[in-house]
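Participant: just coords:
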């Protein structure tokens, strides 16, 4: 470790200690947090089951930066490179279309064996795996409906797929010794205003009821449900709204997924965490960045991300919130996108740990809002960067922008040759 990094860290520790913050303890807590890094940034959400299928479900990936992964081996190589530049041990989040198999198999026929190579790789890398049924980019989703489809045969196809996905998630959890979170998101909705908003939601509820009749050990797999405000092709009405899934999740003991890009563009989800934590034991969080009508830009350390990190730490939700990433950008180096987004998410949590939370809460309780505001503002310029540099160096990953040189080298030696 460079002497300046250690020296700067020791100076920063002294400053934080004046306000009762144990920086060493904060870093130990941070190291225990696992971020679930999404595989679909690496190949623009194409997967391997239906490579020629057009991307549907209101999902759009723009850009044509060279080097997208074309095979499971290439994708795993890219993930390894990204993870080697991110401090800590984390998880990888898979969609069903990323099955690694030579067998011709449809979504409703998937089994754990079709993901055996992913599990073997995760064991080698010391990683956990999360999972998602892929309810888009398929002939049975071409009209924009899946679990709420009026055709019972099509609806059953998606029910069977979700049941299969939960069993695959349980396989991940049992084999890897890390609980898998299997998250269900469906694109169902109307482009224009529907007459009957109730019937599709009744069908969705009935489908979910059938999916969850199959009992899965929660030690191995946890179920989550993800809402969305609107999407391309479902601008007027989304069947799986926030209110629908919050009600269903709370009544049926399922995790509710809060995706930062699935609410109104000016709506913060940070404040929702404390409210939901009173009624739900655990929460799934998808960290994304909405810009106007697009919900999935690479995560930057903006006000919303820092607010999310603070809320998780301030409310002691670190062990109750499962944090995953969800964005896709084909206009930049895809490995760099992972590194930028994941490192920023970890930084936001670190900044939460480096706040004098108890001191601020006490000032607030006493009505001393002057002290609360003054300290919150002053801590914005405290030497957080010195602590982050030390954390990266301690865990053997590049400090500051040094990681970019490695990504550029990987691009030249690997990505541009594809």
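Facilitator: The structure has been received and is ready for your questions. These numbers come from a predicted model, not from an experiment.

Participant: switch to C-alpha atoms for all contacts and neighbour counts from now on
Facilitator: Will do.

Participant: all strands of this structure, in order?
Facilitator: 35-38, 91-95, 128-132, 180-184, 189-190, 221-226, 237-238, 255-259, 283-287, 321-325 (DSSP state E).

Participant: what angle do the third one and strand 321-325 make?
Facilitator: Interaxial angle, strand 128-132 versus strand 321-325 (axes from the mean of the first three to the mean of the last three C-alpha atoms, to 10 degrees): 80 degrees.

Participant: show me what strand 128-132 is packed against.
Facilitator: strand 91-95, helix 116-125, helix 152-176, strand 180-184 (3 or more C-alpha pairs under 8 Å, 6 or more residues apart in numbering; DSSP states H and E).

Participant: try 7 Å
Facilitator: strand 91-95, helix 152-176, strand 180-184 (3 or more C-alpha pairs under 7 Å, 6 or more residues apart in numbering; DSSP states H and E).

Participant: buried stuff in the second one?
Facilitator: Buried residues in helix 152-176, counting neighbours by 16 or more other C-alpha atoms under 10 Å, are found at 154-176.

Participant: off-centre distance for that helix?
Facilitator: 19 Å (C-alpha atoms, centre = their mean, to the nearest Å).

Participant: tell me the angle of it relative to strand 180-184?
Facilitator: Going by the same axes, to 10 degrees, helix 152-176 makes 160 degrees with strand 180-184.

Participant: would TSV of the strands of the chain with distance to residue 106 and mean neighbour count be doable?
Facilitator: Shown next, in TSV, are those (distance: least, C-alpha to C-alpha, whole Å; neighbours: other C-alpha atoms under 10 Å):
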stretch	distance to residue 106	mean neighbour count
strand 35-38	22	24
strand 91-95	14	22
strand 128-132	15	25
strand 180-184	18	26
strand 189-190	24	26
strand 221-226	22	24
strand 237-238	26	22
strand 255-259	26	26
strand 283-287	27	24
strand 321-325	26	22
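
Participant: take this one as well and set it beside the first:
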């Protein structure tokens, strides 16, 4: 098999070289890309602080596939299995509710010590960590408002939680030597048409100003803000709209998060990247797959994923873009969901890197649109699969669908014996 992989790769390498594409350099470049894999796929966004709390904030996880992680140790075990099947070294994205502690602690009282086990584990495996305050699934968010809440005491609780989260994120970055992105998303909004649209947004702005008042070292920590067009229970009005956060992020030098499922069902984020890159401090991407709404399906190799990858590569945006995944599917094996989403994201980036970008750009500048279209179409059938297979083998992970056998075996040996 190894000889066949190498022979296929050499043939592909020669073919790409005709157009000046060095596949060896491309694979070295791909190996530098870190994707932040979201922990909440592993346990259906339940976390460990308030596991009995009803999932709220417009978030819905469907399915009851056996084997969801019940403890931090089990979740880390599952993450390790997933990473063993994914090429490259990456990051893990944690929510605050995934604190690993025996102490009974409220969200606004969280400290770095409550995540020390996560840092120890990340160091052992050469992983980075990203972070998110959890502004949902809590009694103080039951009416659908957090940082824009009209009650100053409730609002202060969430402000303090976000402040604590930033300190935890900074701790991650300092300990691991990899910049941690702490992303603020809140579900605040109205089910029906509000009279006052400005008041909640003014309160949200004031809350964010207080949260971000303390300057943290950007080498170890970056802030991001994330919008949404609507959600369950906030169908008519979302306080943190795209316009709100784009304005806030640009004015305050924060990363602006674009989630693939947080826009109109017919709206894509790929076309936004080139505009945002001209003005934003940086970009955070949440790669997801919306089906009719923000349904957070597992990422597949669809046109939008390829378009996102091409925009990042063609415009050299990988250096200022932080890529993470965000989906939760409990209808299939959760580890398989991680592996499928991560491998597809990396594979899309590889395909973009194997494109003759400069040749296409020159054809476009010369108004030779015939050549542009012809090459774009022909390269769709170029042997990127042979390059991907070789990369997986070189990185020591299963080639093609061989990873599925390992997931199935892990399901039988580990997941199937877990009690609900």
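Facilitator: Structure's in. What do you need? As the structure is a computational prediction, the values presented were derived from the model and not from experiment.

Participant: how many residues are close by residue 216 of the first structure?
Facilitator: Residue 216 of the first structure has 16 neighbours, counted by other C-alpha atoms under 10 Å.

Participant: can you give me the distance of it to residue 96 of the first structure?
Facilitator: According to C-alpha to C-alpha, to the nearest Å, residue 216 of the first structure and residue 96 of the first structure sit 18 Å apart.

Participant: do the same with residue 339 of the first structure
Facilitator: Taking C-alpha to C-alpha, one finds residue 339 of the first structure at 23 Å from residue 96 of the first structure.

Participant: again with residue 362 of the first structure
Facilitator: Taking C-alpha to C-alpha, one finds residue 362 of the first structure at 47 Å from residue 96 of the first structure.

Participant: looking at the two, which is more packed in?
Facilitator: residue 96 (23 against 13).

Participant: show me what contacts that one?
Facilitator: 132, 133, 134 (C-alpha atoms under 7 Å, 6 or more residues apart in numbering).

Participant: counterpart of the last one in the second structure?
Facilitator: Using TM-score structural alignment as the criterion, the counterpart of residue 134 of the first structure in the second structure is residue 134.

Participant: close enough to count as contact, its match and residue 97?
Facilitator: Yes. Counting by C-alpha atoms under 7 Å, residue 134 of the second structure touches residue 97, with 6.4 Å between them.

Participant: which residue, other than its chain neighbours, is closest to residue 48 of the second structure?
Facilitator: Of all residues not flanking residue 48 of the second structure in the chain, residue 98 sits nearest, at 5.3 Å (C-alpha to C-alpha, 6 or more residues apart in numbering).

Participant: again with residue 30 of the second structure
Facilitator: Residue 30 of the second structure sits nearest to residue 350 (C-alpha to C-alpha, 6+ apart), 6.7 Å away.

Participant: and for the aligned partner of that neighbour in the first structure, the neighbour number?
Facilitator: Counting by TM-score structural alignment, residue 350 of the second structure lines up with residue 350 in the first structure. Neighbours of residue 350 of the first structure under the rule other C-alpha under 10 Å: 25.

Participant: residue 213 of the first structure too?
Facilitator: 9.

Participant: which residue is nearest the middle of the first structure?
Facilitator: For the first structure, the residue nearest the mean C-alpha position is residue 324 (2.0 Å; C-alpha atoms, centre = their mean).

Participant: gap between the equivalent of it over in the second structure and residue 171 of the second structure?
Facilitator: Counting by TM-score structural alignment, residue 324 of the first structure corresponds to residue 324 in the second structure. Using C-alpha to C-alpha, one gets 20 Å for the distance from residue 324 of the second structure to residue 171 of the second structure.

Participant: residue 372 of the second structure too?
Facilitator: 48 Å.

Participant: who's in contact with the residue nearest to the residue nearest to the centre of the first structure when sequence neighbours are not counted?
Facilitator: Distances taken as C-alpha to C-alpha, 6+ apart put residue 36 closest to residue 324 of the first structure, at 4.3 Å, once the chain neighbours are dropped. Taking C-alpha under 7 Å, 6+ apart as the criterion, residue 36 of the first structure is in contact with 90, 91, 92, 93, 323, 324, 325.

Participant: mind running it again at 8 Å?
Facilitator: 90, 91, 92, 93, 129, 130, 323, 324, 325 (C-alpha atoms under 8 Å, 6 or more residues apart in numbering).

Participant: and residue 418 of the second structure, by the same measure?
Facilitator: 66, 67, 68.

Participant: what separation do you get for it and residue 66 of the second structure?
Facilitator: Residue 418 of the second structure is 8 Å from residue 66 of the second structure, by C-alpha to C-alpha.

Participant: if we can go back for a sec, identify whichever of the strands of the first structure lies nearest to residue 380 of the first structure.
Facilitator: strand 283-287 (21.7 Å; C-alpha to C-alpha).
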